[in-house]
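**Q** model this:
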Amino acid sequence: MKVVKKAVICGGHLTPAIAVMECLLADGWQLHYFGRLYSLSGEKIPSLESVTVSKYQAQFIPFSAGKLPRHFTWRILPELLKIPIGFLTALIQLNKIRPGIIISFGGFLALPVSYAGKILGIPVVTHEQTAVMGLANRLIGRFARLTYLSYEATGKVPASAKVKVTGMPMRSSIVAANNTKFNRESLPMLFITGGSQGSHSINRLIYPIIRLLLNDFRIILQCGESNEGQDFRLLVKLKNSLPAKISSRFRIVKTIDIDETGSIFRDAAVVVGRSGANTVAELCYFRKKAVLIPLPWSAEMEQRENARFLEKAGMAIVLDQNKATPESLKAAIYRAAKSHLPEYSENSLQLKFDPCAKKLVNILGQILN
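**A** The predicted structure is shown next:
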C-alpha cells in the first residue's frame, strides 16, 4: 500500500511557498497550507494566499496569530493575546493532520505552527528568503532540522542553526515565462507594483505623472485594494479620459495573477515598486532595472537592506518614501530607463536560485528518509 506523504506549509512569503507546493504536488504529496483568510485586519478582502492556494490541490487552513511586538504601542495587548491562541489552534490542527513535516517560510504565522510541531514531534524545516534572517526564522532555526538559505552570506543566522544554501525557490511559471502580450507597441514597458496588497503611497506618487509617462512607456500598474478601492476607481477614471491610442498603453489591475508575474517581469524595461524578498529575487532572476521605494516600517528595516543590496549592485535607484515626490519619481524612472545594467553573475550577487524548488525538495526527501 502506498504511503501518502503529508506536509504543512506556513509562513510569510507566498511566492517561494507556491514553488515548493508545485514540486511536492507533482510528487504526490498531500499539502495543507496555514495562512491568512483576509489580507488586512478588519477588512473582508480575501488574502492572496487564500485565493492562490485554492487553485491547487492543497487544503487551505485559515489561521491567524499575533506578531511579536518590537515597540510598545496600544496594540501590544491584543497582539500578545493572539500568540497563545494561535499556538493552541496550530496544536489542534496539526494533531488532526499529523503531517510528516512542516515547511516554514518565516514570519509571525510560521512561529506558532513550528513550535506546535516541535512539541508534537513533527520535523520542521524553514526557509529564509532575505539577506538578513528575520526574527521568526532566528527562533525557528534553533530547533529546525534544517534552515534553507537564499544568500551565501545571510546575516544574523543563529550559531546553533543547521543551514544549507539552496537559493530562492522559483515557480515553474517564472522559469518558463515568455513576454506578456499586453500592447505590442515598440515602446518599453514600465511595471509599477505595490506588492501583493498594493500601495496607496506609490499610487499617490505615480498618479500625477501617468499622462506624461504614457508618451514614452507602456504601463502595467498593479494598484491593489488600497485606500478602500478608491485608488483603482480614480485610475480607471483617468484611463477612460485618455485618447484611445494612449489609453491602450495603460493597464490597471488590483492584483497580478501569480502565473502572469514572470511574463510581466520578463517584458518590463523598468520596474517601480517595493523591495520585498520576492521582488528582489525576481529583479535579479530577470536582470531588470528598478526604482525601489522601500516600505519604511518593514520588519528590522528588511526592505531598506534589500534595496541597498540592489543599489550597490548597480541595478536600482532607491527613493525614500518620506521624501519622494512625483517629480523625483519621474526623474528616477527616466534615469533608470536610460541606464545600463552592469555585468554580474549569480555568484557576485550572492543570491542563489532554486528553479522549480528542486534542490529544496530533494533535501527534504533526504531528511525524511
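
**Q** From here on, just use CA atoms for contacts and neighbour counts.
**A** OK.

**Q** how about the strands in the stretch 51-200 of the chain?
**A** 58-62, 101-104, 124-128, 146-149, 163-165, 168-170, 189-193 (DSSP state E, counting those that start in this stretch).

**Q** how about JSON lines for these, with mean neighbour count added?
**A** Listed next are those as JSON lines, based on neighbours: other Cα atoms under 10 Å:
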{"stretch": "strand 58-62", "mean neighbour count": "17"}
{"stretch": "strand 101-104", "mean neighbour count": "26"}
{"stretch": "strand 124-128", "mean neighbour count": "27"}
{"stretch": "strand 146-149", "mean neighbour count": "24"}
{"stretch": "strand 163-165", "mean neighbour count": "19"}
{"stretch": "strand 168-170", "mean neighbour count": "28"}
{"stretch": "strand 189-193", "mean neighbour count": "25"}
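
**Q** Would you reformat the ones you listed as a markdown table and include distance to residue 289?
**A** Below are the strands of the stretch 51-200 of the chain laid out as a markdown table (distance: least, Cα to Cα, whole Å):
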| stretch | distance to residue 289 |
| --- | --- |
| strand 58-62 | 35 |
| strand 101-104 | 31 |
| strand 124-128 | 24 |
| strand 146-149 | 24 |
| strand 163-165 | 26 |
| strand 168-170 | 19 |
| strand 189-193 | 10 |
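
**Q** how long is stretch 133-146 from one end to the other?
**A** The straight-line separation of the ends of stretch 133-146 (Cα to Cα, to the nearest Å) is 14 Å.

**Q** Then stretch 173-186?
**A** 25 Å.

**Q** Now tell me what touches that stretch from outside.
**A** Outside stretch 173-186, the residues that touch it by Cα atoms under 8 Å, 6 or more residues apart in numbering are 218, 248-249, 259-264, 266-267, 355-356.

**Q** for those, which one is nearest residue 159?
**A** Proximity of these to residue 159 (Cα to Cα) peaks at residue 355, which lies at 28.2 Å.

**Q** ok, and the closest non-adjacent residue to the closest one?
**A** In this structure, residue 355 finds its nearest non-sequential neighbour in residue 170, 4.8 Å apart by Cα to Cα, 6 or more residues apart in numbering.

**Q** who's in contact with that neighbour?
**A** So residue 170 contacts 15, 16, 19, 353, 354, 355, 356, 357 (Cα under 8 Å, 6+ apart).

**Q** surely the fifth one meets residue 360?
**A** By that I understand residue 354. Yes. Between residue 354 and residue 360 there is a contact under Cα atoms under 8 Å: 7.5 Å.

**Q** Could you give the number of residues near residue 188?
**A** 16 (other Cα atoms under 10 Å).

**Q** where's it relative to residue 21, distance?
**A** On the measure of Cα to Cα, residue 188 and residue 21 end up 34 Å apart.

**Q** to compare against the first, here's another:
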Amino acid sequence: MTAPHNIGTAENPILLAAGGTGGHVFPAEALAAELLRRGHRVGLVTDTRGQGFGQNLPELPLYRIPAGTPSGRSAVGKLMSIVEIGHGVVSALTLLGLTRPVAVVGFGGYPALPLLLAAKLRKIPIVVHEQNAVLGRVNRLVARFAARIATSFPATHFLPEQAVVTVTGNPVRPAILAAADVPYTAPDQSLRVLILGGSQGARVLSDSVPAALASLPPEMKKRLRIVQQCRAEDLDRVRAAYTVAGIQAETATFFSDVAQRLAVAHLVVSRSGASSTAEIAVIGRPSLLVPYAHAMDDHQTANAQALAHAGGAEVIAQDKFTPERVAMAFNDLLADPAQLADMAAHARSVGRPLAAQALADLVERVATEHRRAAANAQSAAQDHSVKRTAA
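**A** Next comes the predicted model:
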C-alpha cells in the first residue's frame, strides 16, 4: 500500500475506489470534486496498475493496493488473481485502520474490490455507484451488503431484491455540463454529424459509415459536415472514402473538444458506453447508437435501449450495422429535421446534469447515519460503563 500524502485524522474522510477505465474514473473524480467543494476530506483508491485515476485532482491522496482480475484468465490465472485480491484486502484493512473513513464509495472494476471487501469486514458503510444499465460484476458481488446503491438508469439489471436504490444518474465532466447550455438547433444549410467510436475507436464505424453516407442523394451529401473518430490504421482509407464521395469530413484518432463538437452536432453516431450515453443525454442530442457486441453482459445494449425507449436514440446492433442498413437510417433521420429536434428533446429529458450533486447528497446521508450510529454506540457504552461502576 502506498500513498503520496497522509489525509490525517482531524476529520474522517470518504474513500472512493475505482478501476482504471474512464467509465469508472470520470464519475469518481466528479464525485470527489463535489465532495471537496462541500468541505469533505476525500481519498482515492485504485490498484497498482491504474494510471489515470486522480490526474485531474492531484491535491488528493491516491492509495494503491493490490488487486487481481480473474475474468477471462486460465485456471492458474484465476487462482493468482484470488491471491492478489486477498493481498489487497489485507492492505485495504490497514488503510482503513489508518484513515478511519465514514464511508467507502465503489465505482466498479476489480481494483475497487479489495477496499469494498475490507470495508465490509470493518463495518464501514458502502455506497455502490453503477454507471451502466446492467450491474457490473464487482458491483454485483458487493451490492448485497452495500448500504446504498446509486444507479445511472431507472431500470438497472441484476439489482438485489432487498437493495436500497437511488437513481442519481452518471456524473459527467465539467466541459459536458458547460456544453449542455447550448440549445439544439435544427439543420439548415449544413448537416453536422459527429461519429465517435469510444476510447479505442470502432472499426465497424469506419467500415460502414463512409460507405453509407456516400450512397445518400447528391443534394444531401453536399450539406454534410462530418467529424469522425477513427483508429490510426483506418484514417487514410476513411479520408479517401469521403474525398471520393465528395463529402466534407474531418477525421482524427482523438478529439480533445468532444463536448463542443457534441454541442453543435445535428446527429451523433456512437458506441453506447456509460459515459457516452450520459453525455449525449445531458447535452441533449439525437443519436444513432451501435452497442459494442462484446461488452460484459451486453451492458452497452442495455444503455442504448434506455435512451431509445425515451425516444432520444435509434439503435442498430453491430452485426446489422451494414452500409445498406445505416444508409436507410441516415436517410430517414437527416431528411426529417422535426424528428431530429424531437429526439434531441427526448434525450435531454432523461439527462441528469446534477448527477454529481445527487450522488454527493446520497454519500453524505450515509456518512451522517454512520457518524450518528457510532456516536450512539459510544454513548451507550459510556452509560453502561457508568452503571457498572456505580454498581
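
**Q** ok so, going back, from the contacts of stretch 173-186 of the first structure, which single one is nearest residue 303 of the first structure?
**A** Using Cα to Cα, these come closest to residue 303 of the first structure at residue 261, 19.9 Å.

**Q** if we can go back for a sec, just the ones of the contacts of residue 170 of the first structure in strands?
**A** 353, 354, 355 (DSSP state E).

**Q** nearest spatial neighbour of the second one, skipping sequence neighbours?
**A** Spelled out, that is residue 354 of the first structure. That would be residue 169: by Cα to Cα, 6+ apart, it lies 4.5 Å from residue 354 of the first structure.

**Q** Aligned counterpart of the one you found in the second structure, please.
**A** Alignment note (TM-score structural alignment): residue 169 of the first structure maps to residue 171 of the second structure.

**Q** swap in residue 320 of the first structure?
**A** Here residue 320 of the first structure is matched to residue 317 in the second structure, going by TM-score structural alignment.

**Q** Just give the number of residues close to its match.
**A** 14.

**Q** residues in contact with it?
**A** Per Cα under 8 Å, 6+ apart, neighbours of residue 317 of the second structure: 290, 291, 293.

**Q** Out of the strands of the stretch 51-200 of the first structure, flag the one nearest residue 275 of the first structure.
**A** Short answer: strand 189-193, nearest of the strands of the stretch 51-200 of the first structure by Cα to Cα, at 10.3 Å.

**Q** Give the aligned range of the closest one in the second structure.
**A** So strand 189-193 of the first structure sits over residues 192-196 in the second structure, by TM-score structural alignment.

**Q** What mean distance separates the matching stretch from the matching residues in the first structure?
**A** Taken over the aligned residues, the distance from stretch 192-196 of the second structure to the first structure averages 1.4 Å (mean Cα distance after the TM-score superposition for the first structure).

**Q** residue contacts, the residue nearest to residue 352 of the first structure when sequence neighbours are not counted?
**A** Excluding its sequence neighbours, the residue lying closest to residue 352 of the first structure (Cα to Cα, 6+ apart) is residue 167, at 4.1 Å. Contacts for residue 167 of the first structure (Cα under 8 Å, 6+ apart) come out as 148, 149, 150, 151, 351, 352, 353, 354.

**Q** mind redoing it with 7 Å?
**A** Contact analysis of residue 167 of the first structure by Cα atoms under 7 Å, 6 or more residues apart in numbering lists 149, 150, 151, 351, 352, 353, 354.

**Q** quick one, what contacts the fifth one?
**A** If a contact means Cα under 7 Å, 6+ apart, then residue 352 of the first structure has 150, 151, 166, 167, 168, 346 as its contacts.

**Q** Grab the longest helix from the first structure for me.
**A** helix 76-97 (DSSP state H).

**Q** How much space separates the match of residue 320 of the first structure from residue 271 of the second structure?
**A** 10 Å.

**Q** overlap in contacts of the two?
**A** Among the neighbours of residue 317 of the second structure, those also in contact with residue 271 (Cα under 7 Å, 6+ apart) are 290, 291.

**Q** hmm, who's touching stretch 260-275 of the second structure?
**A** By Cα under 7 Å, 6+ apart, stretch 260-275 of the second structure touches 23, 131-132, 179, 182, 186-187, 191-198, 283, 285-292, 300, 303-304.

**Q** Which residue range of the first structure does it align onto?
**A** Residue span in the first structure matched to stretch 260-275 of the second structure, by TM-score structural alignment: 263-278.

**Q** So what would you say the end-to-end distance of that stretch is?
**A** Stretch 263-278 of the first structure end-to-end distance (Cα to Cα) = 15 Å.

**Q** before we move on, back to that, closest to residue 280 of the first structure out of the strands of the stretch 51-200 of the first structure?
**A** Of the strands of the stretch 51-200 of the first structure, nearest to residue 280 of the first structure by Cα to Cα is strand 168-170, at 10.5 Å.

**Q** To what extent is residue 75 of the second structure buried, counted in neighbours?
**A** Neighbours of residue 75 of the second structure using other Cα under 10 Å come to 10.

**Q** which SS state does residue 43 of the second structure fall under?
**A** With DSSP: H, G, I helix; E, B strand; the rest coil as the basis, residue 43 of the second structure sits in strand.

**Q** residues in contact with the aligned residue in the first structure for it?
**A** The equivalent of residue 43 of the second structure in the first structure is residue 31 (alignment by TM-score structural alignment). Taking Cα under 7 Å, 6+ apart, we find residue 31 of the first structure in contact with 6, 7, 8, 58, 59.

**Q** What of residue 304 of the first structure?
**A** residue 294.

**Q** what about the equivalent of it over in the second structure, helix or strand, and which?
**A** Aligned by TM-score structural alignment, residue 304 of the first structure pairs with residue 301 of the second structure. Assessed by DSSP states H and E, residue 301 of the second structure sits inside helix 299-309.

**Q** After superposing, tell me the mean distance of the helix or strand that comes right after that helix to the first structure.
**A** For helix 299-309 of the second structure, the succeeding helix or strand toward the C-terminus, using DSSP H and E, is strand 313-315. On superposition with the first structure, the mean distance recorded for strand 313-315 of the second structure (mean Cα distance after the TM-score superposition for the first structure) is 2.3 Å.

**Q** what about the spatially most central residue of the second structure, distance to residue 289 of the second structure?
**A** Geometric centre of the second structure, nearest residue: residue 23, 3.6 Å, by Cα atoms, centre = their mean. According to Cα to Cα, residue 23 of the second structure and residue 289 of the second structure sit 17 Å apart.
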